[in-house]
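> Structure, please.
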Amino acid sequence: MKKISLIQKLEVYKKEFHEISKSIIQPDIISDYKQYKTLLKKYSKLEKIVSIYEEYKKKLVLLEEINFVLENDSDTEIKEFALTEKNKILENLSSLERESSNFLSSKKENTTEDHRNAILELRSGTGGDEACLFVEDILRMYTMYFKKSGWKYKIIHAQKGGIKGYKEIILDINGEDGVYGNLRLESGVHRVQRIPKTESQGRVHTSAITVAVLPKVKDIEVNINLSDIKKDTFRSSGSGGQHVNKTESAVRLTHIPSKITVECQQERSQHKNFEKAISVLRSRIYQNEKEKRLKKISMKRKSLISTGDRSVKIRTYNYPRNRVTDHRIHKSIYDLTGFMNGNIQEMINFLKLFEKK
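This is a model prediction of the structure:
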């Protein structure tokens, strides 16, 4: 990256930083909690890159001065010292360029995906009724996290378990702070180790569920040909009183080329269920194509942390030891109760930090 070009790019962020600095002290901004919180997050992120920018400019000035000494001074000892200092400055500049490059590339990536809203899919796996109960527990964990984050969610599709809990549940999540960027590393197999309520002898059982986080995409990004979709309607099995027994409002869509199937039965209107199902189908097709691309470059990746591979066991929730462990980063938190009450941001932050290494 050319030095002049880099400075020009960083100056854009410096300008944005100063604009935000002026904004966050304005009374009308301070009184608007959501806006103030959003600007404060941007301020913190930009503060670091502005610090790098200022340091980078100082090193360039020093480099010019040392080059002048090397070209014009005749004293051998001074020139030797200047050459040593020049090498140090070049190393510093190279390090600052790498940091800047990482920031710029992450900004570019965030522009394409991390800022998006998300579709969250939870499905029971091994463990029968206990897995269905754990889906319900994880659903509660996430919805409490959404509340803490100021996000809104709607249930798109829900399939009840045999006794309690859910075999499958799909949520549409919307917020202002990069929903997908925070949730995308949650995709994978979540395992629970605990004594089920139905266990009479007090033995610890292991069950598992799968979590899939999909970025929400617009119709202009994924063009679905309606002739490629098979539509089936059926009577909803969910709540809704007498209505669900009289009309076939539930919708099942099958995308023939990819064989992806989506169901939606939460709305009373077949038209609304169709719209929601199309939204989920679009996200799944988008994610499917993305995963195909990632597989092609998987050998170059450092870890599975950001592949979104739903077959990989990523986390264990151990109730007897009050511990939650993320196996990708070997991080354990000994406050499972708090974690299940939505306090998951610490783990998400560790995952993001590890991903950048």
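
> From now on I want contacts and neighbour counts done on CA atoms only, so please keep to that.
Fine.

> could you pull out the helices for the stretch 151-300 of the chain?
179-183, 243-246, 270-296 (DSSP state H, counting those that start in this stretch).

> quick one, which of those is packed in tightest?
Highest mean neighbour count among the helices of the stretch 151-300 of the chain (mean count of other CA atoms under 10 Å): helix 179-183, with a mean of 21.

> tally of neighbours for Ile119?
Neighbourhood size, Ile119 [other CA atoms under 10 Å]: 28.

> Make sure it is indeed in a strand.
Yes: using DSSP: H, G, I helix; E, B strand; the rest coil, the assignment for Ile119 is a strand.

> Now do the same contact list for it.
Ile119 makes contact with 170-173, 213-216, 280, 283 under the criterion CA atoms under 8 Å, 6 or more residues apart in numbering.

> compare with the first, here's sequence two:
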Amino acid sequence: MIDRLEMQVKRHEEIQAEMAKPDVVTDSQQLGRLGRELRQLDDTVDTYRAYQQAEHQVKEAREMLGAERDVSMQEYLQQEERAAEERRQAAEERLRVLLLPRDPNDERDVVVDIQGAEGGQEASLFAADLFRMYSRWAEAQGWKVEVVEAQENGIGGFDKIEFEIHGQGAYSRLKYEGGPHRVQRVPETESQGRIHTSAATVAVMPEADAVEIELPEKDLKIETSTSTGPGGQSVNTTYSAIRITHLPTGLVVSCQDEKSQLKNKEKALRVLRTRLYERKLAEQQAAQSDQRRSMVKSGNRSEKIRTYNFKENRVTDHRINATLYKLDRVLQGDLDELVNLLAAADREAQLSGQA
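Got it, this is the predicted structure:
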């Protein structure tokens, strides 16, 4: 373990030196990549230094205790030794967690895609609920939300909504949200008070850097049109909406949220890079493990990762068998407890695998 920690300290110092170079300071892409790597190492390096300090204090207290003859001073030194040993053990335990294999995408921004799946109009209304939930959670974290494409259905729901979330560590927290989400509630249109079950799918993709996914002009078909839906007269009469087709793969991205055609194009290109990056990651993971399952699957209710039951004010995450009776607060963006439980279960699984 010590050898790995020393290597990480050395890499931490190398990155700091590299980020100070003039050619790196002016290269936002490289600076961003190095910044993400540095932030991933910060906690480990700080904890290792705390471990070293505590270890030194334990050794120092024991040496002084061996030479001390005064009884009261011996008692004081014994207390100091115990306190330092507790700090050392706590730091060591923390380091075991920090040295677990890390997802290299954890510090990235994300693109989230929510689509109504099973349940018709009720599914689209649930998709809108999920979008509001994630938007409120992101706001509480100090993250920025930007809508890329929204396909509204006229009743306040979304057949599909795609949006970006920008913020430090966004993917490390949101990655647990990918999969089919199920809702059980009485729709407003239900006259007899019967509970209906519907589903929406959530896909969470780490946003790719431009240098990682190149998009030559010859591979792109770019079309413009007037935007549709709400947004004012200028949105609906100017050719600001963008539709980009990636010819080699057939992937299509549309964006009309901004009034500026250039901004819509920039957003669409970011999302296209992200989708290509996600496809690249999926291929790599499939090559490493035949047991990898798709994040979204078919969107069928039976494959749900989480259930939202309005009658019982209950949220159940089926992956970790965790149930919280605070659905109203969760839908207002209070997701931290659920995400913390999922992250803890992930760490425990990794630690068990190393045992």
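
> returning to what we had before: is it possible to export the helices of the stretch 151-300 of structure 1 to a markdown table including distance to Glu113 of structure 1?
Formatted as a markdown table, the helices of the stretch 151-300 of structure 1 follow (distance: least, CA to CA, whole Å):
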| stretch | distance to Glu113 of structure 1 |
| --- | --- |
| helix 179-183 | 7 |
| helix 243-246 | 37 |
| helix 270-296 | 11 |
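
> how about those helices, which one is nearest Met1 of structure 1?
Minimum separation from Met1 of structure 1 across those (CA to CA) falls at helix 270-296, 25.7 Å.

> so where is that closest one in structure 2?
Aligning helix 270-296 of structure 1 against structure 2 (TM-score structural alignment) gives residues 261-287.

> just how off-centre is that stretch within its chain?
16 Å (CA atoms, centre = their mean, to the nearest Å).

> Check stretch 210-224 of structure 2 too.
25 Å.

> same check, this time on stretch 175-187 of structure 2
On CA atoms, centre = their mean, the centre of stretch 175-187 of structure 2 falls 17 Å from that of its chain.

> Isn't Leu130 of structure 2 up against Val330?
No: assessed by CA atoms under 8 Å, Leu130 of structure 2 is found out of contact with Val330, at 9.9 Å.

> nearest spatial neighbour of the alignment partner in structure 2 of Val192 of structure 1, skipping sequence neighbours?
The equivalent of Val192 of structure 1 in structure 2 is Val183 (alignment by TM-score structural alignment). Of all residues not flanking Val183 of structure 2 in the chain, Tyr308 sits nearest, at 4.7 Å (CA to CA, 6 or more residues apart in numbering).

> which other helices and strands contact the helix or strand containing Arg33 of structure 2?
Element membership for Arg33 of structure 2 (DSSP states H and E) is helix 28-67. Applying 3 or more CA pairs under 8 Å, 6 or more residues apart in numbering; DSSP states H and E, one finds that helix 28-67 of structure 2 contacts helix 2-19, helix 22-25, helix 71-98.

> Would you mind saying which of those helices lies nearest Glu223 of structure 2?
Going by CA to CA, the one of those nearest Glu223 of structure 2 is helix 22-25, 35.2 Å.

> residues of that closest one that come out buried?
For helix 22-25 of structure 2, burial by neighbour count (16 or more other CA atoms under 10 Å) applies to no residue.

> Then stretch 133-147 of structure 1?
Result for stretch 133-147 of structure 1 [16+ other CA under 10 Å]: buried residues 133-139, 141-146.

> Could you work out the most separated pair of those residues?
Going by CA to CA, the pair spanning those furthest: Leu133 and Phe146, at 20.1 Å.

> hmm, back to that, in structure 2, which of the contacts of Ile119 of structure 1 remain in contact?
Retained in structure 2 by both residues aligned by TM-score structural alignment, their matches' CA atoms under 8 Å are the following of the contacts of Ile119 of structure 1: 170-173, 213-216, 280, 283.

> could I get these as TSV with distance to Asn223 of structure 1?
Listed next are the kept ones among the contacts of Ile119 of structure 1 as TSV, based on distance: CA to CA, whole Å:
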residue	distance to Asn223 of structure 1
Ile170	22
Leu171	22
Asp172	20
Ile173	22
Val213	21
Leu214	17
Pro215	15
Lys216	14
Val280	13
Ser283	11
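
> mind listing which of those residues are in strands?
Residues of the kept ones among the contacts of Ile119 of structure 1 located in strands (DSSP state E): 170-173, 213-215.

> for the residues you listed, which one is nearest Ser101 of structure 1?
Nearest to Ser101 of structure 1 among those, with distances taken as CA to CA, is Pro215, at 25.0 Å.

> Run a quick neighbour tally on the closest one.
25.

> Contact partners for it?
Counted by CA under 8 Å, 6+ apart, Pro215 of structure 1 has contacts 113, 116-119, 180, 283, 287.

> Check Phe126 of structure 2 too.
116, 157, 183, 198-200.

> Taking these together, which two end up most distant?
Going by CA to CA, the pair spanning the contacts of Phe126 of structure 2 furthest: Gly157 and Val183, at 14.2 Å.

> which residue is nearest the middle of structure 2?
Among the residues of structure 2, the one closest to the centroid is Tyr171, at 2.0 Å (CA atoms, centre = their mean).

> That one maps to what in structure 1?
Checking TM-score structural alignment: Tyr171 of structure 2 goes with Tyr180.

> what does Leu215 of structure 2 give?
Using TM-score structural alignment, Leu215 of structure 2 lines up with Ile224 in structure 1.

> What's the local residue count around its match?
Neighbours around Ile224 of structure 1, by other CA under 10 Å: 15.

> Could you find the closest non-adjacent residue to it?
Nearest one to Ile224 of structure 1, counting by CA to CA, 6+ apart, is Arg282 at 7.4 Å.

> contacting residues for that neighbour?
By CA under 8 Å, 6+ apart, the neighbours of Arg282 of structure 1 are 216-219, 222, 224.

> so how far is Ile30 of structure 1 from it?
38 Å (CA to CA, to the nearest Å).

> His115 of structure 1 and Asp177 touch, don't they?
Yes: counting by CA under 8 Å, Asp177 is a contact partner of His115 of structure 1 at 7.1 Å.

> Report the set of residues contacting both of those two.
By CA under 8 Å, 6+ apart, no residue touches both His115 of structure 1 and Asp177.

> related to what we said a few turns ago, with distance to Lys108 of structure 1 as extra columns, can I get the ones in strands among the kept ones among the contacts of Ile119 of structure 1 in CSV?
Formatted as CSV, those follow (distance: CA to CA, whole Å):
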residue, distance to Lys108 of structure 1
Ile170, 29
Leu171, 27
Asp172, 25
Ile173, 23
Val213, 20
Leu214, 19
Pro215, 16
